[in-house]
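In: The sequence isn't on hand, but the structure is:
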């Protein structure tokens, strides 16, 4: 499954100097270019389980066509069970909480390795 989290998210240019930032007068925190936030989000997603990210995107697509919160929550329950049974959840817990090495070994190394069939299997109850 092709899932690009990097395309079209802008550049990582440095922040504007405080003296040239028009928003500086309105905010007390450091001014950050709008393009840095999407880049940071994309970088964070690439550290997560590719299968889990792809499944989350698919869940949001499916939820957009649902008629009630009950349907969405039912889907989320099925997906949660699928993600726990798959193994990446357990690997994430191991890397974060047990060994604390912060080096998970995901079942798929990249988004390109995730197939539509892998994602669809997670939604089977």
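Out: Received, thanks. Since this is a predicted model, take the numbers as computed values, not measurements.

In: C-alpha only now, for contacts and for neighbours.
Out: Noted.

In: Which parts of the top helix by length along the chain count as buried, going by neighbours?
Out: Longest helix in the chain, counting residues (DSSP state H): helix 69-86. Within helix 69-86, the residues scored as buried using 16 or more other Cα atoms under 10 Å are 72, 75-76, 79-80, 82-83, 86.

In: Please name every helix or strand in contact with that helix.
Out: Counting contacts by 3 or more Cα pairs under 8 Å, 6 or more residues apart in numbering; DSSP states H and E, helix 69-86 packs against helix 50-64, helix 116-122.

In: Against that first model, consider the following:
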């Protein structure tokens, strides 16, 4: 198992399956913070006792995400300016 987002992206990019490389490229365009939070939430969800607990976790994550600058930046890039060039903070997946 790969432990970090960077390791996962590297493994996908190195895969001979074209869909894996496409997936890595797509994930690479997303907010590094959101991708890292998603990975951690999936890992934590494995330990949660019920689907309700998973939904509760998702609600709490989304409530925090709405306050993060990357949410506003993503809305700006996709919906307001429509330039599709978000400037994420941080800009890369490296720690």
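Out: Thanks, I have the structure now. Everything numeric in this text was worked out from a predicted model, so none of it was measured.

In: Kindly indicate whether residue 87 of structure 2 is helix, strand or coil.
Out: Of the three states, residue 87 of structure 2 takes coil according to DSSP: H, G, I helix; E, B strand; the rest coil.

In: burial measure for it, as a count.
Out: 14 (other Cα atoms under 10 Å).

In: Aligned against structure 1, show me the partner of it.
Out: With the correspondence set by TM-score structural alignment, residue 87 of structure 2 lines up against residue 105 in structure 1.

In: try residue 51 of structure 2
Out: Residue 51 of structure 2 maps onto residue 69 in structure 1, by TM-score structural alignment.

In: again, but for residue 60 of structure 2
Out: In structure 1, residue 60 of structure 2 lines up with residue 78, judged by TM-score structural alignment.

In: average distance between stretch 36-45 of structure 1 and structure 2?
Out: With mean Cα distance after the TM-score superposition for structure 1, stretch 36-45 of structure 1 departs from structure 2 by a mean of 0.5 Å once superposed.

In: measure the match of residue 51 of structure 2 to residue 63 of structure 1 for me?
Out: According to Cα to Cα, to the nearest Å, residue 69 of structure 1 and residue 63 of structure 1 sit 9 Å apart.
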